[in-house]
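Participant: My questions are about this predicted structure, shown below with the sequence.
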Amino acid sequence: MSELLSQEEVNALLQSIPLQQEAAPAKPEAKPTPTRYRKRASRYDFKRPNRISKNVLQSLHFLHERYARNLALDLSAYLRTISDIVLLSVDQLSYAEFLMSLPETTCINVVKIVPQGGTLAFEVNPTLVFAVIEKLMGGSSETPTLNREITPIEQALIEGFIDMALKDLHDAWRTIGETRFELDRRETSPQLVQIVAPNEIVVVIVFEVKVGQTSGMMNLCIPAIYLEPFAVELRQEHQTDITTRMTEADYRRIDEVIARAVAGLSADLCRQRMTIRQILALKEGDLFPLGADLHQSVTVSVEGIPKFRAVFGARKGRKAVRIEAPIVDEEPEPSSEGGEGFQALETGSG
């Protein structure tokens, strides 16, 4: 008969059992469990399905970045003040959410998409509307925030800006298809504009427009269903960066904007140094020498930058200078020959 275990030996055996269980994981690592290779699940909201791919949204972002730059140039020339337009975001959401994001009273325009069919919404924030109207009427762009409806007269005044914005939008979309945007009607309440059902997905393109010291928002709402015919062209635009391509229309627009720019011209006859005592002693009828020969060439500057050599003279009883040659790195010898063709150019008294 085998020998019985004492109580101390039984306790030693019981204490050794958990020690063996803890030491078990110290064995060589087993093969990785399949859980590391499981595909992660992502949430899907059936109330807000993503109908527009990321590539198409990226193409729309590039497309309307160029649109913002072109419209900023035209708006600066239209208002004769420095204007800037920045593309803030391109998002897809339901049409009801877009309407809820707008103020109760605003300038919202229904625009037809021709010839593809359909409509889009073009909204201009009241702050921007009043700033543009103020500049058009000759005031400053620093207008106070007005919490009131836009009157019919103000709607007529802002129509020129809307037409210009739609024309530039047509030029921007020309790269993906022949599409025109025609103004259908204007409203002041967003709830009166129902271009699609409230639960339909739309693409909302948000711009920030700065006119002088005043800034306002501008929103372009395009239903996703009307973007489907352009899906192929927009994917192709995503593969090639359209911001690096310039069309003939872009070059013509830049030439037109530059041609309308105003630059100041000045012709320096001389620059005489005098003491403060001599300047204080000057009175009406005093004469002082210019220190330069009238037959000598003078410098004509454009915005303070020397650009031309000219000859001083007169034309039809007015002081004038005749352009002789442009100023280049190697300046030509001043010409002393006279001739006709004086261009009238006001000069400072001296």
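Facilitator: Arrived safely, thanks for sending.

Participant: going forward, measure contacts between C-alpha atoms and count neighbours the same way
Facilitator: Fine.

Participant: all helices for the stretch 151-300 of the chain, in order.
Facilitator: 152-173, 231-239, 248-259, 276-281 (DSSP state H, counting those that start in this stretch).

Participant: Comparison target below:
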Amino acid sequence: MTRPRRGEARTYDFRRPVRLAREHSHMLRVAMQTWSRQATTLLTTSLRVVCQLSNAQIEELSYDEFLTGMPDQSVCAVVTLDPLPGKALISLDLPAVLTMIDHQLGGPGGPDQPDRPLTDIEQSITKTLLTRLLRELTYAFETIAHVEPHLIAIESDARFVQAALPTDPVVVARLDLVIGQLESSVEFCLPFAMLAPSLEAMTRSQESGDKTRVRLEAAERTQQRLSDVQVDVRVRFEPVRLPSEQVGRIAVGDVIALHHPATRPLSVTSAATEFARAVPGASGRKLAVLITDALAEKP
């Protein structure tokens, strides 16, 4: 079974809807692109030949579909990403692995590579190179979770690795690998259960950030609207207490003594709250007051 490439039709199972959100798929793609850039430099310097790891594509499959789509000649690295639960798999074509070993041992890395499992020495060389590549995952996955990758084993048949149940969903990152003139691919399989805790934490963090932003924007809009509201402002003298009998006899022309000293400022109020003091004056032909003291807000 050959996995469809970009732009080709894909089978969609409506009984198993996609669980990976678009934003999470984008973050995983960015993480794998970051890892591929770091790995490209490492491979080129280690093999002393121009290498390139690129074109990261993210797919969601069942574990059985991933195993079925693997080539017959492959090398599968079993990896843990502490503290994430479970095991991840990195699958490489056997000819690509043998070519990398050939280059590391000073060979030409030609296209004619033997069709056989790796020897113990070749496995040791491969483990050393993969361990160095895995170290770059810590930096690449930093936006998703802080992980410490560890290489557990190398298998010639991924069916011997029980990384997930056949029907369990997995996220597969497929990258194109070029080693000199050889074109191959690398597939990074991560069980969805491994990524779920970090993705859920990211979603909660984003939702919390979105709610905070919405609340601040609403408060800012409210503040702007309140700043535009017109309110009644009054300037008054000190109040005077009069007997009710005198109030009842008030007539036009009567003079009421305010007992407000000429040196005492007037009160500036709004909604019965005093917020400033002022002295009377004029602005052109209009009466006005000059604010002399803005009262601090009471705690």
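Facilitator: Everything's here; your move. Keep in mind that this is a model prediction, so the values were computed, not measured.

Participant: circling back to that earlier point, would you reformat the helices of the stretch 151-300 of the first structure as CSV and include distance to Y67 of the first structure and mean neighbour count?
Facilitator: As requested, the helices of the stretch 151-300 of the first structure are exported to CSV (distance: least, Cα to Cα, whole Å; neighbours: other Cα atoms under 10 Å):
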stretch, distance to Y67 of the first structure, mean neighbour count
helix 152-173, 6, 16
helix 231-239, 15, 17
helix 248-259, 11, 12
helix 276-281, 55, 8
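
Participant: Switch those helices over to CSV; also include distance to L99 of the first structure.
Facilitator: Compiled in CSV, the helices of the stretch 151-300 of the first structure are given as follows (distance: least, Cα to Cα, whole Å):
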stretch, distance to L99 of the first structure
helix 152-173, 20
helix 231-239, 25
helix 248-259, 34
helix 276-281, 68
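
Participant: Nearest to I133 of the first structure among the ones you listed would be which one?
Facilitator: I133 of the first structure lies closest, by Cα to Cα, to one member of those: helix 152-173, at 6.6 Å.

Participant: Read off where that closest one ends up in the second structure.
Facilitator: Under TM-score structural alignment, the counterpart of helix 152-173 of the first structure in the second structure spans residues 120-141.

Participant: And the matching stretch, how far out from the chain middle?
Facilitator: Averaged C-alpha coordinates place stretch 120-141 of the second structure at 27 Å from its chain's average position (Cα atoms, centre = their mean, to the nearest Å).

Participant: ok, back up a step: quick one: which of the helices of the stretch 151-300 of the first structure is nearest R80 of the first structure?
Facilitator: The nearest among the helices of the stretch 151-300 of the first structure, by Cα to Cα, is helix 248-259 at 11.3 Å.

Participant: hmm, who's touching the match of helix 152-173 of the first structure?
Facilitator: 31-32, 34-35, 38-39, 42, 97, 101, 146-151, 154 (Cα atoms under 8 Å, 6 or more residues apart in numbering).

Participant: Select, from those residues, the two members most distant in space.
Facilitator: It's I101 and H146 that sit farthest apart of the contacts of stretch 120-141 of the second structure, by Cα to Cα, at 30.5 Å.

Participant: what's around W35 of the second structure, how many residues?
Facilitator: Neighbours of W35 of the second structure under the rule other Cα atoms under 10 Å: 23.
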